[in-house]
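Chemist: Generate a structure from the sequence data that follows.
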Amino acid sequence: MQSSGAGARAFQNARLQKKLKKQADAIISTANTAYGQGRYAETEALCRQILNELPEHFGALHLLGLGAFASRHFEAAKQALKYAVTVDPRSAQAFSDLGATHFALGEYEEARTSLERAIALKPSFPMALANLGNTLLHLNRVEQAIESYDRAIGLKPDHADALCNRGLAELALRQLDRAKQSFERALLFQPRNVEALVGKGLVNIELKNFDEAKGALEAALAIRPGSAKILANRGRLNLEASSLEQAAADFDAALALAPKLEVALQGKAQVALAMGNTAQAILACTTLLEEYPRSAIAMALLSACFANQGEIASAIELLDAALAIVPDASLIGRKIFFLDYLSDADFAVQQAARKQ
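Modeler: Just a heads-up that it's a prediction; the model follows:
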């Protein structure tokens, strides 16, 4: 009798699970529709309805994470997706989505691990490969990032975002002609891709193709007129082209929109120095260092400000601080030049700088 009772309970549990699964299938279908239409609160409610009865329902966990991610609730998304990949450790898509969530939280090593797991499960996965490239770029593994973008583009030749980000990586390595080709290919597939237009503008600034750079940045601004970043980059263009008044106006416009934007503060300091306004340059450098204490560029610019005021010892001290972060030959050259104006810098000190 006892065995018969246990068997009956097992049978009843199996029937209940089957019934719950059938109900869950109907609910997850509705939840998917809600997610596709951007109704994320409804998506969450429906997923939680399923999870109350079936806590390890992979589809509900995965969709719950996607909805939270779309709502920019990244911590909640991470928790749901981490549970999802424990329930189904063979889901490449869930690992890819978890990687994207770690990336959004600035957890780049964790993002790399999740994305590499996704790619191991599904080697032909353009989205995961492109996202891995983005992650490696943030980890300053630029060559590896390019390899990942190349794999993504090989699988999906019209992957505009991967092409654009490969261009940024190539720009970081000063591979200017290759970067230009990457941005132009991205724009071939997506002519209104703002990031690719900005990238095209930046690489043409470096190549001194100022008319082409201006055309690209103006096109980007026409699509996104209130972008502080694009205004600041147009300021960089005007500064490089020695249009100082226009550059100053662009940097001021960018800082009015985003007072702590790094590229705009750098540009403000550079244009102020070029126009002989040392006090304004110092203010921009000070603000920049408050926000970015390890900015070697800010230290170098502030060093130039002190040198303008005849404070050579302070200028050299700032150059040394910058060199501790970024060993740069041009900064050492500037230090050697400044040492000629430092009365207590004897021959040995000057030779040490030259040896450096």
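Chemist: Please make it C-alpha for all contacts and neighbour counts, starting now.
Modeler: OK.
Chemist: what sits against residue 319?
Modeler: 299-300, 303, 331-332, 335 (CA atoms under 8 Å, 6 or more residues apart in numbering).
Chemist: and it, what helix or strand is that in?
Modeler: Assigning secondary structure by DSSP states H and E places residue 319 in helix 312-325.
Chemist: what's the distance between that helix and the middle of its chain?
Modeler: 29 Å (CA atoms, centre = their mean, to the nearest Å).
Chemist: Report the buried residues of the next helix or strand after it.
Modeler: Downstream of helix 312-325, the next assigned helix or strand under DSSP H and E is helix 329-339. For helix 329-339, the neighbour count (16 or more other CA atoms under 10 Å) marks 331-332, 334-336, 338-339 as buried.
Chemist: ditto for stretch 122-134
Modeler: 124-134.
Chemist: do the same with stretch 82-92
Modeler: 82-85, 87-88, 91-92.
Chemist: End to end on stretch 151-164, go ahead and measure it.
Modeler: This stretch, stretch 151-164, spans 14 Å end to end (CA to CA, to the nearest Å).
Chemist: Before we compare anything, build this one as well:
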Amino acid sequence: MAIVGAQQITAAALRTAVEGASAAQYVDRAENELFPRGPATDKYQYLQPLIDRGLLLLAARDRGLHAAETASDDSLIAVLQKKISTTRVPLSAVELRHYYNDHPEQFYDEAAQGLQPYAQAAAEVRVRVEHQWADADLQHLLPGLRAQRAAEVEVFPQQLEQALADTLVERKNVERGALLSRRGGVFLKQGRLRKALAVLARAAVYAPALAQTHLYTGLAHARLQQNEQALSSFERAIALDPDLPDLYYALGSALQMLNRPAEAVIRFEQAIERKADQPHYHFHLGEAHRALANFDRALVAYGATVALDPGYVEARYRQSDLSGRNGDLDGAAAGFESVLAMEPKYAAALIDLARIYGKQQRHVEAVSALEEALVLDPTNHTVYNLLGQAQAQAGQRDRADASLAAFERLSAAERHYTQGIRNAQQRYWDRAAALLNRAIAIDSSHVQARIRLAMVHLYRNTPAKGILALEQAVGLDPDNVEAHCLLGEAYSSTGRPDSARHFFARALALDSTSVRAWYGRAKAAFQAGDSAAAIAGLHQALAINPDHAESHYLLAAAFMRLRQFDRAARSFQSCLEIDPDHLEARYGQGVLLRRYGDADRARGIFVDMLKRNPDHLKAQEQLSQLEREQ
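Modeler: As a prediction, the model looks like this:
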């Protein structure tokens, strides 16, 4: 069926290997590769591990290791592994934690419906990671062996087709797809949406008829506000499992986000037909009816929501709002008061309650409610307007004049600010800067206007002006993490990494969970040539957000600088799983593939890069070198 050098791979050996291997073994093997290929469902994928094993045995014998006292092929490969092993930087606690984060299904407790605590799983994590890294030296050899000894590998397609029954291959593929689907579901629960999508895409290749995979995929797209993709996934899931109520609810939610409320109503009703005791189904049905101005039907749906869950605050708020629209002022006031009893800091409920009080001629109570709302949102110019009107009705003329003057000032500043942001989004930098400066002239306390003005200056490549605006913002709001991070980024972009690190450190003193600050400080350290500090900072960023693509990329770059190529390869791959279009990570993979002897795959990467970006000079240079070496 296949020959590797002088070794034969028989049909019986292949069947035994495939039948005896679990889905987890196949998934782990694919993940352990330094340069994993895309998922494949053909029969050759099951033959490849045996071919690789044969290539490693050839490599061992080439090194004269066959003369060693080895009782089996396994022990011969173990001798090869020991022979070629290199001195490694010891595994860090952060790397162990990273493995735990990236393999949640291995540590998922079904009974507790959650991950085992890391402290409980730590011993097993170390065993698994050490096994993965022990395999890394063999992984170094394989790309080159596959390319260099391709002529010694012969596969007989007809015999391969006959060796494995279609039903066996289908079963193994489905098992692998189901495992990947469960893993994707765990990532989804953790909020790791892009990682979930990467894993679920592989699951769908192996088991395309598994409705759960398409549901999870749709939910991940929906949370990323990719509603068209979510819609497609939910429709596919319903076609596969038309009895699952959550699918109709999810599809209705996607339609609602796409501003298609009439279709959303149908889907929410279908969900309720299948499972009527879910309050969120009824609430979102009410939202869809409300969008269609079917207020009576919306009121019924909100009522059903509250009947099922009396603590559903948003449904009570909507009920109260519609009661007020229908002229039931007492009912509306009581409803808003019940909302505030459950959630006292609900600013919108305070504002709407004040409106109702005004209609009931309860102006002093309206003033009190609006003053509470202003404490919660002190820059909301609409509240100043309502407060001024209520104070005037309550006979508080001087206070009313002051509130209305504040409304005029803040509304004018907000108008210029909003227009400035709109112009900045369209890259009309001069116009944006002028409008933001007007907003600041009207309201000198407008911190966000100064921050956005600074960003405009940075985009215009006038960093000195940007830094000045940011320093003013920090002066107004010393606890503003975004302003400190932007200052760090501005100094970093102008080649002043020491100043950048200072401001990132200040940002972290304010918020130690800021991924932006950890990444920025690490980037500044990398610029300053301090790779160890960069790696430490990037590990901190990834401990907070394991799916921060740029942290994975910069971590790979730091490992490349330190010539820790295994770690670099894994970090490039982690970056590409989250952001498949990251050209620089793809370039890094190509460089490493070339280093490990797989010139064909490296060439393919550089050719593909130049299709996407014909001006990528480093890819052009790599491709030219490969062509000269042919």
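Chemist: quick revisit: let me have the buried residues of stretch 82-92 of structure 1 in TSV, extended by distance to residue 103 of structure 1 and secondary structure.
Modeler: Converted to TSV, those look like this (distance: CA to CA, whole Å; DSSP: H, G, I helix; E, B strand; the rest coil):
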residue	distance to residue 103 of structure 1	secondary structure
82	14	helix
83	18	helix
84	18	helix
85	17	helix
87	22	helix
88	21	coil
91	19	coil
92	16	helix
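Chemist: quick one: which of these is nearest to residue 109 of structure 1?
Modeler: Nearest to residue 109 of structure 1 out of the buried residues of stretch 82-92 of structure 1 is residue 82 (CA to CA; 15.2 Å).
Chemist: wait, what's in contact with the closest one?
Modeler: Neighbouring residues of residue 82 of structure 1 by CA under 8 Å, 6+ apart: residue 98.
Chemist: Now check structure 2 for the residue matching it.
Modeler: Matched across to structure 2, residue 82 of structure 1 falls on residue 235, judged by TM-score structural alignment.
Chemist: cool, and residue 141 of structure 1?
Modeler: That one, residue 141 of structure 1, aligns with residue 294 by TM-score structural alignment.
Chemist: Which helix in structure 2 has the most residues?
Modeler: For structure 2, the longest helix by residue count, based on DSSP state H, is helix 397-425.
Chemist: follow-up on the earlier one: ok, so of the buried residues of stretch 122-134 of structure 1, who is nearest residue 184 of structure 1?
Modeler: residue 130 (17.8 Å).
Chemist: tell me the contacts of the aligned residue in structure 1 for residue 265 of structure 2?
Modeler: Counting by TM-score structural alignment, residue 265 of structure 2 corresponds to residue 112 in structure 1. Residue 112 of structure 1 sits next to 99, 132, 135-136 when contact means CA under 8 Å, 6+ apart.
Chemist: so how far is residue 264 of structure 2 from the match of residue 141 of structure 1?
Modeler: For residue 294 of structure 2, the distance to residue 264 of structure 2 - CA to CA - is 13 Å.
Chemist: quick one: the strands in structure 2?
Modeler: Using DSSP state E, the strands of structure 2 run over 2-4, 7-9, 108-109, 114-115, 153-155.
Chemist: Can I get those strands in a markdown table including distance to residue 136 of structure 2 and mean neighbour count?
Modeler: Formatted as a markdown table, the strands of structure 2 follow (distance: least, CA to CA, whole Å; neighbours: other CA atoms under 10 Å):
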| stretch | distance to residue 136 of structure 2 | mean neighbour count |
| --- | --- | --- |
| strand 2-4 | 22 | 19 |
| strand 7-9 | 24 | 15 |
| strand 108-109 | 26 | 15 |
| strand 114-115 | 27 | 17 |
| strand 153-155 | 23 | 15 |
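Chemist: Residue 69 of structure 1 reaches residue 77, doesn't it?
Modeler: Yes. At 5.3 Å, residue 69 of structure 1 and residue 77 qualify as touching, with contact defined as CA atoms under 8 Å.
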